[in-house]
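Asks: okay, structure incoming, though there's no sequence with it:
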């Protein structure tokens, strides 16, 4: 199993190109199921999760070609052979459940495994089901699979979600594009990835308004056509690399970055003593003076502070001046990186969904283990700012969400290498 060796090496300087958004691309890919005509995505990230979604679409009979070194995905669902998303593929990635709405809308039926063995009511798959049932679907859970039918087709409805779930919003919006009549989705998620999905669906002929707000209105159409769409910049990768100069010093420009994608995050960096400014090419980040200041963080749905940047922000707070409190309100068990940071000399106390971090002057390199995707990169950032060597094991998580992480960080002066497993 591969690991990553990081040695603290001082300030960083240069440019890092930011890839297309993983979470946006994973949502856009199932949109091909809504039409017989081709859908082409540009600026696609080159990640293992994209390969998993490709395998899932191909298992349904879709054609998916990876072009231009993986940055262009050419897809066609003109001749699908199945409406069943098998557990062996779905279990690898939660976003696989996003084929449910499109299949149901176009074919009136779908059989989709619960992702990762999750039960309805445990993580918000129940919100997907409630929304699709509001559109007239009949959904039954049997043997770990959702069996969905809409014999007379889906019908527009007014539906208010109990929680602003990103995935449920995406599934319901896609399903409603081919429903008869008008759907009004209230308490919808507002993330940039949803805005990106709607822009793509509109290019395919969908009639949608209100994206980026908490109420989205969809007027169903008889069919959707093909389109070409550029995947939006990955705001989580952007935020992650914004933290590199914040932790190590120096000045780094993030190519393709936009302030609108990370406003709440950038505001916290500013309060901590990190300068963020827009440039013609992206965002430039530099630490203002000495150690950063401790700031409190509460994770919230967009436009609040992203849960997917909480682990990386904790790494920054480990060497901040003062004590910070990080409260996780989106996902449970999202502080598994804290014990690994403690191994590096951090002072962290976790109580339920709250972590209290008292900054130390310098972290010390140590062998640590990644527990998930964002934890992986938080430990790499910590290692870059630590004294001595840090070995991060179980980095296969990293390949799901960050392309060429070693190359990108090496390019701005980090001392980092990937060690191949035996």
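Replies: In hand now; what should we look at? Remember, it's a predicted structure, so these values are computed and weren't measured experimentally.
Asks: from here on, contacts and neighbour counts on C-alpha atoms
Replies: OK.
Asks: now residue 410: closest residue in space, sequence neighbours ignored.
Replies: residue 416 (6.4 Å; C-alpha to C-alpha, 6 or more residues apart in numbering).
Asks: now do residue 388
Replies: Spatial nearest neighbour of residue 388, excluding adjacent residues (C-alpha to C-alpha, 6+ apart): residue 365 at 4.9 Å.
Asks: returning to that earlier point: that's a strand at the residue nearest to residue 410, yeah?
Replies: Yes. Counting by DSSP: H, G, I helix; E, B strand; the rest coil, residue 416 is found in a strand.
Asks: pretty sure it contacts residue 405?
Replies: No. Residue 416 lies out of contact with residue 405 (C-alpha atoms under 8 Å); the separation is 9.5 Å.
Asks: more neighbours: the two, which one.
Replies: residue 416 (23 against 20; other C-alpha atoms under 10 Å).
Asks: what about the helices in the stretch 301-422 of the chain?
Replies: 310-317, 338-343, 373-385, 405-410 (DSSP state H, counting those that start in this stretch).
Asks: where do the strands of the stretch 251-400 of the chain begin and end?
Replies: 274-278, 282-287, 297-298, 323-327, 347-351, 354-358, 367-369, 389-393 (DSSP state E, counting those that start in this stretch).
Asks: adding another structure so you can compare the two:
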């Protein structure tokens, strides 16, 4: 099993190109099931989760082609994938595939919308809490879907098709918004989604669906209105830049010092996190190509944060920020309000010398003068990259095990950091 070895202490200087967003690419790929014509997605990151979803879509009968590299492209230049769902042969998503990635459960929406039926395994593939799908299923029931659970599978039927409805989520849910949005595009009549997620990835999905012929207003706000259409057609769409990858590398620069331009990204996608970084002591400024982050060696100031749905501080940056705060000059408090059980990285950071104690849904981080390299183990995607950030600033060598978690969400991480001066290598076996 691969591991990553990092020798800490080097500043980061240079340019890091930001990949397409995993959290946007997955629902966009799922949306290919809504049409019998080809959906072409550009700037798709090369990630394990993308490959797994291609397998799941292929199980339904979706054909795909991936274009070769073009002049000037590098290993981390996004790939172009063409998805053809003209010959769907199976509306069942089996346990052995869905259990490995929660986002694969979203296929239930386009399958029920286009074919009137779906049989999808209850999801798995996540170690950060239960993350139930009840809100997704209630949204579909509101639109006329009959839901039963049989042997660990959700059996969904809408023999007469979906009908427009008012879907009011009791709490913000990105997954629920994705599902309701995809289903509503082919429903008869108008669907209104209240308390919808405002995340940029939701707006990116809506943009693609609109190119496919959907009629959508309000994406990116808490109220989305969809007028259903009889059919959707093919389209070409470029995946938005990954705001979580952007924030992760920005925090790595703040941790190590140095000066890095994050290319092909947009500050408005993570303004709250960038404002926190400025409070910490990093300099953040927009450029014509992206965002410049630098820190001239001054100490890190402790800052309290609470995770919230967009436009608040992202839960997917909580672990990375905790790693940053381990070297702050004082005590910070990090409160997690989105997912339970998302502090599993605490014990591994402690192995590097961090001082962190848990208090319910909060972690209190007492900054230390130095971290020291040690063998550590990744527990989930974001936790794994928090260990990378800590290791970059630790004295000596750190071996990070179970890095397959990293491969789920960070494209060419070693290459991107290595070109900016990090002493990082992947060790096989």
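Replies: Thanks, I have it. Values in this document were obtained by computation on a predicted structure and should not be read as measured data.
Asks: from residue 88 of the second structure, how far out is the residue of the second structure most remote from its centre?
Replies: For the second structure, the residue at maximal distance from the C-alpha centroid (C-alpha atoms, centre = their mean) is residue 160, at 34.4 Å. Applying C-alpha to C-alpha, to the nearest Å, the value for residue 160 of the second structure to residue 88 of the second structure is 20 Å.
Asks: still on that earlier bit, in the second structure, what residue corresponds to the residue nearest to residue 388 of the first structure?
Replies: Mapped onto the second structure by TM-score structural alignment, residue 365 of the first structure lines up with residue 373.
Asks: now distance to residue 24 of the first structure and mean neighbour count too, for the strands of the stretch 251-400 of the first structure, in TSV please.
Replies: Listed next are the strands of the stretch 251-400 of the first structure as TSV, based on distance: least, C-alpha to C-alpha, whole Å; neighbours: other C-alpha atoms under 10 Å:
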stretch	distance to residue 24 of the first structure	mean neighbour count
strand 274-278	23	18
strand 282-287	19	22
strand 297-298	23	19
strand 323-327	26	21
strand 347-351	32	16
strand 354-358	29	20
strand 367-369	28	19
strand 389-393	28	22
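Asks: those strands: which one's closest to residue 251 of the first structure?
Replies: strand 282-287 (4.5 Å; C-alpha to C-alpha).
Asks: still on that earlier bit, tell me which of the strands of the stretch 251-400 of the first structure lies nearest to residue 380 of the first structure.
Replies: strand 389-393 (7.0 Å).
Asks: what lies in contact with the closest one?
Replies: 1-8, 364-370, 376, 379-380, 383 (C-alpha atoms under 8 Å, 6 or more residues apart in numbering).
Asks: these two touch, right, the residue nearest to residue 388 of the first structure and residue 346?
Replies: No. With contact defined as C-alpha under 8 Å, residue 365 of the first structure does not count as touching residue 346 (11.0 Å).
Asks: residues touching whichever residue in the first structure pairs up with residue 160 of the second structure, list them.
Replies: Mapped onto the first structure by TM-score structural alignment, residue 160 of the second structure lines up with residue 152. With contacts defined as C-alpha under 8 Å, 6+ apart, the neighbours of residue 152 of the first structure are residue 108.
Asks: residue 152 of the first structure and residue 158 of the first structure, how far apart?
Replies: 18 Å.
Asks: same deal with residue 319 of the first structure?
Replies: Distance, residue 319 of the first structure to residue 158 of the first structure, by C-alpha to C-alpha: 49 Å.
Asks: need the contact list for the equivalent of residue 2 of the second structure over in the first structure.
Replies: Counting by TM-score structural alignment, residue 2 of the second structure lines up with residue 2 in the first structure. Residues near residue 2 of the first structure by C-alpha under 8 Å, 6+ apart: 393-396, 418-421.
Asks: of all those residues, which comes closest to residue 60 of the first structure?
Replies: Of all the contacts of residue 2 of the first structure, residue 60 of the first structure sits closest to residue 396, with 26.6 Å by C-alpha to C-alpha.
Asks: count of residues packed around the alignment partner in the second structure of that closest one?
Replies: Using TM-score structural alignment, the partner of residue 396 of the first structure in the second structure is residue 404. Using other C-alpha under 10 Å, residue 404 of the second structure has 17 neighbouring residues.
Asks: which ones are touching residue 404 of the second structure?
Replies: Here residue 404 of the second structure is in contact with residue 2 (C-alpha under 8 Å, 6+ apart).
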